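K.L.:
sequence-free structure coming up:
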């Protein structure tokens, strides 16, 4: 429970957490330094000042008692002696949160002064109308009940004015330390941000530039390890491409020889149903092999080029129309975006082919833009899988329940589409179509960052 609350209170980023920790440590160090200053430096100093002041007051009281009556009247008049304590003189100095250190020092001074003065000589602090300290003096020997109050200036050590500059300097140094720590943390955070961007490029199928390794030892070690990992991935990718090319060649060669041998082995005029069935199975093997190759490649090595996405959609729709499958087009004016032509054509062909095979009716393609991303939606009116079921088919080798009647598939169609979409920095979404059926949305961001995955706000309409 405590850990959950702590996680909810702490900032999410490492930079913010380090800055908060730094500020807390600086504040704690300043509070401790101020406490040490007040308790071990200022307090003894104020107590010594109170003891000296008490000695002065006691000496003055004894002097006034020993002064002849005629001279005492003139002397007390000069001291502004009063029979009654003024109303503005309080028993304790007024508390102030902003000047708490002054209140603390005055309290220490009064407590120490009262310890050194006789019990019948109380002291009162006056703040209104000027800072003064009122002391009740003893009356003369012939009239001890005639005590009076005199006002004395407060010692400099009791007012705490000398700490203003020290505290301001301490706060300034604390702020400077916090700003310096912030700058250092920002400097250390830059390599982490570069590492994050490079990792996102790797996940998007791109090859990032090597990270610099001339920073702090810890960051340099991480960057060096990431560079080694990237190099190892490139080697593994090259090995995989070479292996797949070899497998494709080695498998297609005996398949071609098998077709030729079957055609030559059958005598003229014999039943060719076996040959037709065998060639159908061979075609399925070819299709499966090509799907594996498509999924393994997915266009990582293909360079992106700016182009008109609507022109590619219209060309594919024309090709399908020539095969007897009409797609209704609703294409908005789209900005030119950079995409991999062969990979994007494979993506759209897979989606349109799926709409034909599993939907059959209501074939349509529409496009629009929101200013942040370009959207292409391929829809049909079929009553097959729901959007939730299609989300699960993004994983490789997953086939839906409506695919049982269709042979030749491997469960890689949507996985190929998903990978190509991510390669372009976009996302693949499934939505229920108005009037029945489903739409598959391909969301391609307009920004060049391949790690960006914008999400559409609601259901945009074609413009």
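P.N.:
Everything's here; your move. Fair warning: this is a prediction, and the values are worked out from it, not measured in the lab.
K.L.:
Every contact and neighbour count from this point should use C-alpha atoms.
P.N.:
Noted.
K.L.:
I'd like to know how far residue 212 sits from residue 222.
P.N.:
According to C-alpha to C-alpha, to the nearest Å, residue 212 stands 10 Å off from residue 222.
K.L.:
Could you pull out the residues contacting both of the two?
P.N.:
With contacts defined as C-alpha atoms under 8 Å, 6 or more residues apart in numbering, no residue is shared by residue 212 and residue 222.
K.L.:
list the helices and strands the helix or strand hosting residue 367 packs on?
P.N.:
Assigned by DSSP states H and E, residue 367 falls within strand 364-369. Applying 3 or more C-alpha pairs under 8 Å, 6 or more residues apart in numbering; DSSP states H and E, we find strand 364-369 packed against strand 328-331, strand 373-380.
K.L.:
How far off centre is the shortest one?
P.N.:
So the one you mean is strand 328-331. Put simply, strand 328-331 sits 40 Å off its chain's centre (C-alpha atoms, centre = their mean, to the nearest Å).
K.L.:
next structured bit after it?
P.N.:
Of the helices and strands lying after strand 328-331 in sequence (DSSP H and E), the nearest is strand 337-339.
K.L.:
what's that next one packed up against?
P.N.:
Going by 3+ C-alpha pairs under 8 Å, 6+ apart, strand 337-339 lies up against strand 305-307.
K.L.:
for comparison:
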């Protein structure tokens, strides 16, 4: 949820929503202001027309002889103590006086009147300059001054907001797909190709990513083919050398055979690393029985198994995990010190398969280097080294199970190599 709230899409939607709301609110306010000015201008024009008409009638006859005019009231003097105008009238009055001044060409004296009867008294110009006032009634504006504007603005706001969110989603969705695809780079042999869709810039980005993926896949195929070819081609001369050594019956035949065993073991490691394990089927296995099966042949060499956890059953690739555990056990036997212990542990979300020895361990600053492929730590773990693929293969197998390989020096003497596996259903492992 936090990741969604902090995503680029949500931020863009919030910015768009704020900008759109501000724009429509400003538009609505400006329209209301213009509408009020237009109404006041029309009202002032109407008053000016009435004032001119009454003044012309007063020039031709007396006020008493004027015919009755609807909404017009004349008086020689306005109310002596008029009630204070309400807020709405106080806001409109300055504008009305200014407009009347423009319409009549003279300054107008007006006295607002509010309460039960709303309006204002305006002074008139009479032939003999006798005081004469005319009362103009004013009604309150309608409650809905915008009329049909507000629903139209709401509909327009909804259309713009929906269209903007759709446009932003068309940008966000390819970026999200690209993020997921980039996450798979380096973690899976099967890299995801992106669909070419969306805006021009997004299409160009997808095309460039697909070309990168195509190059990576070709590089991986070439690398795997090279390693597998080299390892495969080495087997034939190794077999011939074994035969020649047996036929020669030299006093150093045992030493030669030992060197050939080392070469064959390195060749096998190359094959395992090049081949990978993505094509192996996933099976449900009891881990204790699995560990007992793998570590059993090493018991005579000082390896023991702790049997506290006997009921852990999870989906694994058995052949791959067997190779990883064998590598850790052989590393402990060769580079560490006995006793070597293999045990299982489990918490709420992970399972640890650990190999512990009593050796001096690996210097802390070299632990991250130790898990890189083709890395040999000649000065670490007793000064011995292999082809540098043992821990690299174990780490790669752990990642294929969505887990990790963790190396740790214990206080005093002791070293652990643990494969942490997540507790996941078999369908989630790819």
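P.N.:
Okay, I see it. A quick note: this is a predicted structure, and the numbers were derived from the prediction, not measured.
K.L.:
TM-score of the superposed pair?
P.N.:
The pair, once superposed, lands on a TM-score of 0.74 when counted by TM-score structural alignment, normalised by the length of the second structure; 415 aligned residues with a C-alpha RMSD of 4.5 Å.
K.L.:
before we move on, back to that, what's the mean distance for the strand holding residue 367 of the first structure versus the second structure?
P.N.:
On superposition with the second structure, the mean distance recorded for strand 364-369 of the first structure (mean C-alpha distance after the TM-score superposition for the first structure) is 2.5 Å.
K.L.:
before we move on, what about stretch 239-250 of the first structure?
P.N.:
Using mean C-alpha distance after the TM-score superposition for the first structure, the mean distance for stretch 239-250 of the first structure is 3.1 Å.
K.L.:
any residues touching that stretch, and which ones?
P.N.:
289, 293, 297.
K.L.:
Specify which member of these is nearest to residue 121 of the first structure.
P.N.:
Nearest to residue 121 of the first structure, judged by C-alpha to C-alpha, of the contacts of stretch 239-250 of the first structure is residue 297 at 98.3 Å.
K.L.:
Burial check on the closest one, number of neighbours?
P.N.:
19 (other C-alpha atoms under 10 Å).
K.L.:
Now do the same for it: its match in the second structure.
P.N.:
Under the alignment by TM-score structural alignment, residue 297 of the first structure pairs with residue 275 in the second structure.
K.L.:
and that match, how far is that from residue 229 of the second structure?
P.N.:
11 Å.
K.L.:
and the corresponding residue of the first structure for residue 45 of the second structure, what element?
P.N.:
Correspondence of residue 45 of the second structure to the first structure, assessed by TM-score structural alignment: residue 52. Per DSSP H and E, residue 52 of the first structure falls inside helix 43-66.
K.L.:
Could you pull out the buried residues of whichever helix or strand comes after that helix?
P.N.:
Elements were assigned by DSSP H and E; along the chain past helix 43-66 of the first structure, the next helix or strand is helix 69-78. Within helix 69-78 of the first structure, the residues that count as buried by 16 or more other C-alpha atoms under 10 Å are residue 72.
K.L.:
now stretch 110-129 of the second structure
P.N.:
For stretch 110-129 of the second structure, the neighbour count (16+ other C-alpha under 10 Å) marks 110-114, 118-126 as buried.
K.L.:
For those, work out which two are farthest apart.
P.N.:
Within these, two members stand farthest from each other by C-alpha to C-alpha: 114 and 126, at 26.5 Å.
K.L.:
Can you get me a residue count around the closest residue to residue 188 of the second structure other than its chain neighbours?
P.N.:
What sits nearest to residue 188 of the second structure in space, not counting adjacent residues and going by C-alpha to C-alpha, 6 or more residues apart in numbering, is residue 400, at 7.8 Å. Residue 400 of the second structure has 23 neighbouring residues, counting by other C-alpha under 10 Å.
K.L.:
And for the one 10 residues further on?
P.N.:
In terms of burial, residue 410 of the second structure registers 15 neighbours under the definition other C-alpha under 10 Å.
K.L.:
separation between it and residue 416 of the second structure?
P.N.:
7 Å.
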